[in-house]
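[1] my questions are about this predicted structure, shown below with the sequence.
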Amino acid sequence: MRTKRGTPRPGTTRRRTRLLAVALGLLTATAVAVPGAAAAPARTPQPEQLAAISEAVLHAEVDGTAWYIDEAAGRVVVTADSTVSTAALNRLTQVSGGDASVLTVRRVPGAFTPLVSAGDAIYGGQYRCSLGFNVADSHDHYFLTAGHCGNVAAQWYTDAAHKTLIGPTLSSTFPGHDYALVRYDNPALSHPGGFTSAPNAVLGEQVKRTGSTTGTHSGRVTGLNVTVRYSGGGGTVRGLIQTNVCAEPGDSGGPLFDGTKALGLTSGGSGNCTVGGTTFYQPVNAALAAYGVKVY
């Protein structure tokens, strides 16, 4: 019996299917056996490459960004606040040399700003900040606070009316670092301790922060040796601790700690304690070394 032109005879389709399957199987086996056909393993960026990208991010001069090198992941991690434009983000991506695998960019709400405001706690000029850690040397007692606070006030008081003097700002550094030293000149004021100096914070460490605006809040360390370029030309600070602990204006200078371990001084961040945020801290050990004092 004839079949219509172009229509295979019964059984022909099955034979061709089997032959095609065998041919594909042979092709697959041959392809797998070809030397060098397997995908090459991803190359881990060298530390000097990551350091160069970190410096390139710095020189891109994008306000509202913070970044650090994650050596374990082989990446430079950039956090950008809501003020950073799409064009600026593209500029950051370009500094990686087009290799997106070595640069991670994350967005967060709010704007990265030094957390200083007019209000209550320790007062200087028209501003309110927070006392960090009490410290001492062989001669006197002092306290540490944020450098951007020390920059705006020569004298500090316990009240907004400036009636009860604490003492003068002896030294202040901001930007670059963010710490200041204030001396206790009022013998009527107590300056209790309770903290000890400790090694630097570690990634993932559970920590607490206390500030004059929002009290005590907790969270964890999310980045180390972070560089932040504050929004609105607020300055660039290196070597910071990044956390997901909330903070608000006026909390600047307040202590970051783990139990009795003194870890850092509140520098700045974004968000608030209603929705949460990202906050940066000056490691306290850098301030202790700069001023030759000890926390107690």
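    The structure has been received and is ready for your questions. Note that this is a predicted model, so its numbers are computed, not measured. Residues are numbered from 1 along each chain as shown.
[2] CA only for contacts and neighbour counts going forward, please
    Noted.
[3] show me the contacts for residue 79.
    If a contact means CA atoms under 8 Å, 6 or more residues apart in numbering, then residue 79 has 65, 66, 67, 105, 106, 107, 108 as its contacts.
[4] looks to me like residue 90 is in a helix.
    Yes. With the criterion set as DSSP: H, G, I helix; E, B strand; the rest coil, the secondary structure at residue 90 is a helix.
[5] surely residue 119 touches residue 158?
    No. Taking CA atoms under 8 Å as the definition, residue 119 is not a contact partner of residue 158, at 11.2 Å.
[6] helices along the protein, start to end?
    Secondary structure of the chain, counting by DSSP state H: helices at 12-33, 47-59, 86-94, 147-150, 284-291.
[7] dump those helices to JSON lines, plus mean neighbour count and distance to residue 211.
    Converted to JSON lines, these look like this (neighbours: other CA atoms under 10 Å; distance: least, CA to CA, whole Å):
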{"stretch": "helix 12-33", "mean neighbour count": "11", "distance to residue 211": "62"}
{"stretch": "helix 47-59", "mean neighbour count": "17", "distance to residue 211": "29"}
{"stretch": "helix 86-94", "mean neighbour count": "15", "distance to residue 211": "32"}
{"stretch": "helix 147-150", "mean neighbour count": "28", "distance to residue 211": "14"}
{"stretch": "helix 284-291", "mean neighbour count": "18", "distance to residue 211": "16"}
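[8] before we go on, here's another structure to hold up against the first:
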Amino acid sequence: MRRKTVLRARVSAMLVAGGLAAAAFIPTATATTSGADSASDSASTSAAAKPASDALLSAMQRDLGLTKKQATVRLAAEKKATAAQDDARRAAGASYGGSWFDTERNTLAVAVTDEAKADAVRKTGASVRVVEHSAKRLAATMKKIDKLSVPAGVSSWQVDDRTNRVVVNVVDSKESDDDVRAFVADARESGPVTVAKVAEAPRTTAAGTVGGDPYYTGNVRCSIGFSVHGGFVTAGHCGPKGQAVNGWDRSRIGEFQGSTFPGNDYAWVNVANGWWTEPVVLGWGTVSDQLVRGSKEAPIGASICRSGSTTHWHCGNIQAKNVTVNYSQGPVYSMTQTSVCAEGGDSGGSYISGDQAQGITSGGSGNCSSGGTTFFQPLNPVLSKYGLTLHTA
């Protein structure tokens, strides 16, 4: 990298050069404050190691409406819930109906169709809810809907573990359109489906060239995602395979080595020409730069933060997984929905929960003034697809 890049403010130069410009997604910010100040929670706080930096805790206080104590307790509880997910699912067996982080109780909640499995699931530390439909049944419903022809008035659809149904999201102003009504009717025939309204359709979050710590593909600015050995991952809609990539200072970084959009929304770029990678997510001065130590998937309901080249650092909650998002370019499958804000240029940025990498910003609706809903491409399938290894601290 050129000397002037090295001399740039450390908060952006090293990290962008490292292939990790930030994390970004779009939220409908929902804050939960109840249940975090009990005596048992206090005990767990003192017993557990400090889960995050003071700056990260401050960001959670700002965006989730938590006290510092509540944020500390919640991160510790989320870490425990994340570790318990696999054991709880195995304990539930074929009766598994989904799971999420219960922000009221600060525990992992698991849905089961067979009450006889409840005790085994509780032994993993999770709470239990008995439901009608298994996760397998809901996934089959999703696959059937994914095969339908989708009108523009349908925003997305996903499994809602909490309600034990597939939710089809329809743009409010398009609800009465004949093609939307026909899609909803066909979706209901696929299985347990409910319909929800959204204010607007999702859009990708790429933008024209603006200042900041981005990368550029021609006349488009996106955000660097997570560093991998030899490069970084980002959003597929930011550029096709072979597209040249320049850094914040317009010096050459590398090229897109692989890219998919729609269907999926992921890509990876090689790092060369004097650039290097760092296992860091940029805090933009709002929080300390965050070290990446792994990519263990957080449960639904867990807090999550992101940093992007437009709107910098924001936090929210994981709202749903396995969401199909209907962009104007076509559906993208297996996305995760969050309540964090993002805007144009944040595409490709990182979502992180604690010190665990979660995914790559794709798009959404709303903005960081009024709030919104964003979607990210989960990280681990991207690493697997391209045979990449996450750069960790």
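    Arrived safely, thanks for sending. Everything numeric here is computed off the predicted structure, so don't read it as measured data.
[9] circling back to that earlier point, among the helices of the first structure, which comes closest to residue 257 of the first structure?
    In this view, the helices of the first structure are compared for proximity to residue 257 of the first structure by CA to CA, and helix 284-291 is the closest at 9.8 Å.
[10] returning to what we had before: can you add distance to residue 247 of the first structure and give the helices of the first structure back as JSON lines?
    Formatted as JSON lines, the helices of the first structure follow (distance: least, CA to CA, whole Å):
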{"stretch": "helix 12-33", "distance to residue 247 of the first structure": "56"}
{"stretch": "helix 47-59", "distance to residue 247 of the first structure": "25"}
{"stretch": "helix 86-94", "distance to residue 247 of the first structure": "25"}
{"stretch": "helix 147-150", "distance to residue 247 of the first structure": "16"}
{"stretch": "helix 284-291", "distance to residue 247 of the first structure": "18"}
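[11] check contacts around the aligned partner of residue 184 of the first structure in the second structure.
    Taking TM-score structural alignment as the criterion, the aligned counterpart of residue 184 of the first structure in the second structure is residue 271. Applying CA under 8 Å, 6+ apart to residue 271 of the second structure gives the contacts 19, 230, 231, 232, 253, 254, 255, 277.
[12] centre of the chain versus the longest strand seen in the first structure, how much separation?
    In the first structure, ranked by residue count with DSSP state E as the criterion, the top strand is strand 215-230. Computed by CA atoms, centre = their mean, to the nearest Å, the chain-centroid distance of strand 215-230 of the first structure equals 5 Å.
[13] distance of the residue sitting nearest the centre point of the first structure from residue 281 of the first structure?
    Geometric centre of the first structure, nearest residue: residue 242, 3.3 Å, by CA atoms, centre = their mean. When distance is defined by CA to CA, to the nearest Å, residue 242 of the first structure is 7 Å away from residue 281 of the first structure.
[14] do residue 12 of the first structure as well
    If you go by CA to CA, the gap between residue 12 of the first structure and residue 281 of the first structure works out to 76 Å.
[15] also residue 195 of the first structure?
    For residue 195 of the first structure, the distance to residue 281 of the first structure (CA to CA) stands at 17 Å.
[16] when these two are compared, which one has more neighbours?
    When neighbours are counted by other CA atoms under 10 Å, residue 281 comes out ahead of the other of residue 195 of the first structure and residue 281, with 29 against 18.
[17] could I get the full set of strands for the stretch 51-200 of the first structure?
    Assignment of strands within the stretch 51-200 of the first structure using DSSP state E, counting those that start in this stretch yields the ranges 65-70, 75-80, 103-107, 113-114, 122-124, 127-129, 134-136, 141-145, 155-157, 165-173, 179-183, 196-197.
[18] helices or strands up against the first one?
    Taking 3 or more CA pairs under 8 Å, 6 or more residues apart in numbering; DSSP states H and E as the contact definition, the neighbouring helices and strands of strand 65-70 of the first structure are helix 47-59, strand 75-80, strand 215-230.
[19] make CSV out of those and add distance to residue 271 of the first structure.
    Listed next are those as CSV, based on distance: least, CA to CA, whole Å:
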stretch, distance to residue 271 of the first structure
helix 47-59, 23
strand 75-80, 13
strand 215-230, 14
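[20] and of the ones you listed, who's closest to residue 294 of the first structure?
    Among those, the nearest to residue 294 of the first structure by CA to CA is strand 215-230 (22.1 Å).
[21] adding neighbour count, write the contacts of residue 271 of the second structure out as CSV.
    Output for those, formatted as CSV (neighbours: other CA atoms under 10 Å):
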residue, neighbour count
19, 33
230, 17
231, 29
232, 28
253, 24
254, 19
255, 21
277, 22
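[22] re earlier: which residues are contacting the longest strand of the first structure?
    Contact partners of strand 215-230 of the first structure, identified using CA under 8 Å, 6+ apart, comprise 61-69, 112-114, 201-210, 235-246.
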